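Enquirer: Take this sequence and fold it.
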Amino acid sequence: MQTIADKQPIYIRGCGFNSALGCEHDTIHKRLRQGVSPDMLTVQGWLNDGTETVVGKVSSALPNIDSTRFAHQDTANNRLALSALQQIEPEIHAAIKQYGNDRIAVIVGTTTSGISDGEQALTTRKETGSYPNGYHYHQQEPSNTGQFIADYYQLTGPCYTLSTACSSSGRVFLSAKRMLKAGLVDAVIVGGADSLCHLTLNGFHGLDSLSSSLCNPFSDNRNGINIGEGAAFMLLAHTPDENQSTPHIALLGVGDSSDAHHISAPHPEGTGAEVAMRKALADANLTPNDIGYINAHGTATPLNDAMEAKALARVFGNHVPVSSTKPLTGHTLGAASAIEAAICWHLLRYNLPLPKQINDGVVADDLPIQLASADMALTKPVVLSNSFAFGGNNISLILGLTDD
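Expert: Now for the predicted structure:
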């Protein structure tokens, strides 16, 4: 079996995403520069006790899915996924023509899948005594979105879903890299999609983890997360698209760990987070000094931000600009890692200013890191993005420009 040399980068041939940041490039770039997203909304009626919370909502119209052709796959989550995938359809069709349908894999990360459709179906059953027409339990199975993507583009390569909480759509990059390096496929559609649902909002509320105002990463006053919805997908391949000008954007390194410290709380010293970042650097054959920006997991919970800052300080000191972009998107759960990787892709592709850290300005004294400020430029074309999940499941991705 032919394998790809370990030092050859994995090329990112296309990137599409949709979130509270928007789905059009101009909108995304404007909101990143301004540090404001009007689709971060205060809502009522989502939490069982009637309290308010802030959510990141997708405001764009979502594409329709032919429910006749895709029986049991016409879900809100799949429509959200398709809104991101349609942005890279030219690249997908070019890869199909180049490699063949059987040489392209689909690996998706999600946590909610079609649960929002299941909630609506249960409400209908409670009110009318029967489920709505077209509803099937398969719609809320985690595998539904991945299989929909394969069916929609008529792909016959490997197809599966990873659900490791908030690291789900980051781990798909690791699986894709292994598959490409082994020569099992020539291209992989990777990413994730998660839509708002009552289950996760009330679950996090039950853990006292939700904030009733815009989340406040790395502030001394941080008090919880905002849940968001969104989707992001990339097309990875072991060869670059010859029609794209250099430098290309590549997945340079991936690092993972699972410290299993606690079912929901991170390790207080960030030991697993540190392992993931160091493994990503080693995988990319880079040093901490090579990184120009870090997109932090930065959930704005007291425990997460403290442990992540400690881990970042041990690996990078306070010399690399850091920010969490969750005040612009919300925490999109299983889709968070792919969405934040997509933000990093935009920084690299369009040479955008670094996303400034949005908070109330009361920076915690015990967080020994350099937070990105307004109009700070990316001086080194390599970025790292972190995602840390329940159970101590951690992932770090490194993206960068390459002339290879």
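
Enquirer: Please make it C-alpha for all contacts and neighbour counts, starting now.
Expert: OK.

Enquirer: Please verify my assumption that residue 33 contacts residue 355.
Expert: Yes. Counting by CA atoms under 8 Å, residue 355 is a contact partner of residue 33 at 6.7 Å.

Enquirer: For the comparison step, fold the sequence that follows:
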Amino acid sequence: MPTVPNQPVYIHACGSHSALGWNADMIHQHLQAGSTPNMQLSRDWLNDGSETVVGVAAGPLPEISEQFAHQNTHNNRLTLSALLQMDEPIQKAIKEYGADRIAVIVGTSTSGISDGEQAISQWQQSQQLPQHFDYHQQEMANTSRFIAEYYGITGPNYTISTACSSSGRVFISAQRLLKAGLVDAVIAGGADTLCKLTLNGFYGLEALSHQHCNPFSDNRDGINIGEAAAFMLLSLEKPAEQQPCVALMGAGDSSDAHHISAPHPEGAGAEQAMRKALKQAGLKPQNIGYINAHGTATKLNDAMEAKAIERVFGNQTPVSSTKPLTGHTLGAASAIEAAICWHVLHYQLPLPAQINDGKSDEFSIQLAHTQQTLERPAILSNSFAFGGNNVSLIFGYPND
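Expert: Purely as a prediction, here's the structure:
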């Protein structure tokens, strides 16, 4: 299929499972309430027994059959929960395009590490590993291979792991594969599940909060970590049956490499990623009706992001962080927040409010934090990662 400048990539289906819920009614209820019972205070995760808030993907998960026993991880069960929400469109795409013309691209930072932790614990107690434990379960490529095997897909399948921008880069890769004509559809998204490795790692960096996170507040003291899986079926072909039709309009990335874990203090890379996304989408800052900020609630990240947003957008565009509703889902963060943007656009929901204590700091006080309807037909979503690996995605209604 020939491509044209600024050609949108259409979203044919979206499925997700996180602390927000696992069906549209639940997700919408929690988005509009600005709270969810699945952000839970727990003493189970930190080695010293301290409390922290985690975003739990509560609710039922599908079983993985004996055929895929070697792929039976919590990460893959959560992934399957999201995928089964869009099973019919996936099957339709396989039938229409062929299994070799569909790609699977996954972003993750934990893969099956939590299952590895449980296996080690069992080994320490009994000197035996769980029956179906396989080292491959905790390799980064595990989930993309599981999806391909589950659906019999023989097109490209691979995993991207760039920390908290992992599943944002997935959309950039999907866009490139489609526009190069290498595939006709892509299953794109991310999955990360709670594990002690990452929680104690962030605790060691003094980046973890012991209470509900407080994005863009002067009183913020760190992140909450969550788990999530979110996936979309993407194609250059416009879905005839969907109204309104939502698409990935543009994507921008950068790598400022300021520090191994801290962002550039002035948000240089963040600004570059946002401007590149706008340019690719053929949009101006005033065309963006809402910004879903990375908004982790750490001192450095929120300050630099507020500066970068103000330079690009001024103070007229509504901004909020939805991480108080999901936790920071790390490698799945871009994907779950892309799914939130899709829900706002597809179901024409009110914009998510800024969830904090109302005490903005000196950097973010100029940002527009009001809850309102989407007045301009495009949303920008940011994800910024260790090493200055930055991604901005724009979703909206194409004019075609």
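
Enquirer: that older thread, which one's more surrounded, residue 33 and residue 355 of the first structure?
Expert: A count of neighbours by other CA atoms under 10 Å puts residue 355 above the other of residue 33 of the first structure and residue 355, at 31 against 16.

Enquirer: Let me see the contact set for the counterpart of the more buried one in the second structure.
Expert: Aligned by TM-score structural alignment, residue 355 of the first structure pairs with residue 352 of the second structure. Neighbour list for residue 352 of the second structure: 31-32, 34, 320, 322, 371 [criterion: CA atoms under 8 Å, 6 or more residues apart in numbering].

Enquirer: give me the stretch of the second structure that stretch 102-121 of the first structure matches.
Expert: Against the second structure, stretch 102-121 of the first structure falls on residues 100-119 (TM-score structural alignment).

Enquirer: The matching stretch: how far from the chain's middle?
Expert: In terms of CA atoms, centre = their mean, to the nearest Å, the centre of stretch 100-119 of the second structure is set 14 Å apart from its chain centre.

Enquirer: for stretch 333-351 of the second structure, same thing?
Expert: 11 Å.

Enquirer: repeat for stretch 140-155 of the second structure
Expert: 19 Å.

Enquirer: ok, now stretch 371-378 of the first structure?
Expert: The mean C-alpha position of stretch 371-378 of the first structure is separated from the chain mean by 22 Å, CA atoms, centre = their mean.

Enquirer: Also stretch 136-145 of the second structure?
Expert: 18 Å.

Enquirer: Also stretch 339-355 of the first structure?
Expert: 13 Å.

Enquirer: Stretch 272-289 of the second structure too?
Expert: Put simply, stretch 272-289 of the second structure sits 20 Å off its chain's centre (CA atoms, centre = their mean).

Enquirer: Also stretch 167-181 of the second structure?
Expert: So, by CA atoms, centre = their mean, the centroid of stretch 167-181 of the second structure is 15 Å from its chain's centroid.

Enquirer: just stretch 29-40 of the second structure next, same as before
Expert: 17 Å.

Enquirer: What's the ChimeraX syntax to select whichever of the contacts of residue 352 of the second structure are buried?
Expert: Of those, the buried ones go into a single ChimeraX selection, burial set by 16 or more other CA atoms under 10 Å:
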select :31,34,320,322,371
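
Enquirer: Return the subset of the contacts of residue 352 of the second structure lying in helices.
Expert: 31-32 (DSSP state H).

Enquirer: Please list all residues in contact with the closest residue to residue 99 of the second structure other than its chain neighbours.
Expert: Once flanking residues are discounted, residue 99 of the second structure sits nearest to residue 153: 4.6 Å by CA to CA, 6 or more residues apart in numbering. Residue 153 of the second structure is in contact with 94, 99-100, 102-103, 147, counting by CA under 8 Å, 6+ apart.

Enquirer: circling back: and which of the contacts of residue 352 of the second structure is nearest residue 308 of the second structure?
Expert: residue 320 (14.2 Å; CA to CA).

Enquirer: isn't that closest one right up against residue 355?
Expert: Yes. Using CA under 8 Å, residue 320 of the second structure is in contact with residue 355, at 7.4 Å.

Enquirer: Which parts of the second structure are helices?
Expert: Under DSSP H, the second structure gives helices at 24-33, 74-84, 87-97, 113-126, 142-151, 166-179, 196-204, 268-281, 299-313, 323-326, 333-346.

Enquirer: Make JSON lines out of those helices and add distance to residue 379 of the second structure.
Expert: JSON lines is the format used below for the helices of the second structure (distance: least, CA to CA, whole Å):
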{"stretch": "helix 24-33", "distance to residue 379 of the second structure": "16"}
{"stretch": "helix 74-84", "distance to residue 379 of the second structure": "22"}
{"stretch": "helix 87-97", "distance to residue 379 of the second structure": "24"}
{"stretch": "helix 113-126", "distance to residue 379 of the second structure": "33"}
{"stretch": "helix 142-151", "distance to residue 379 of the second structure": "27"}
{"stretch": "helix 166-179", "distance to residue 379 of the second structure": "14"}
{"stretch": "helix 196-204", "distance to residue 379 of the second structure": "29"}
{"stretch": "helix 268-281", "distance to residue 379 of the second structure": "11"}
{"stretch": "helix 299-313", "distance to residue 379 of the second structure": "12"}
{"stretch": "helix 323-326", "distance to residue 379 of the second structure": "17"}
{"stretch": "helix 333-346", "distance to residue 379 of the second structure": "7"}
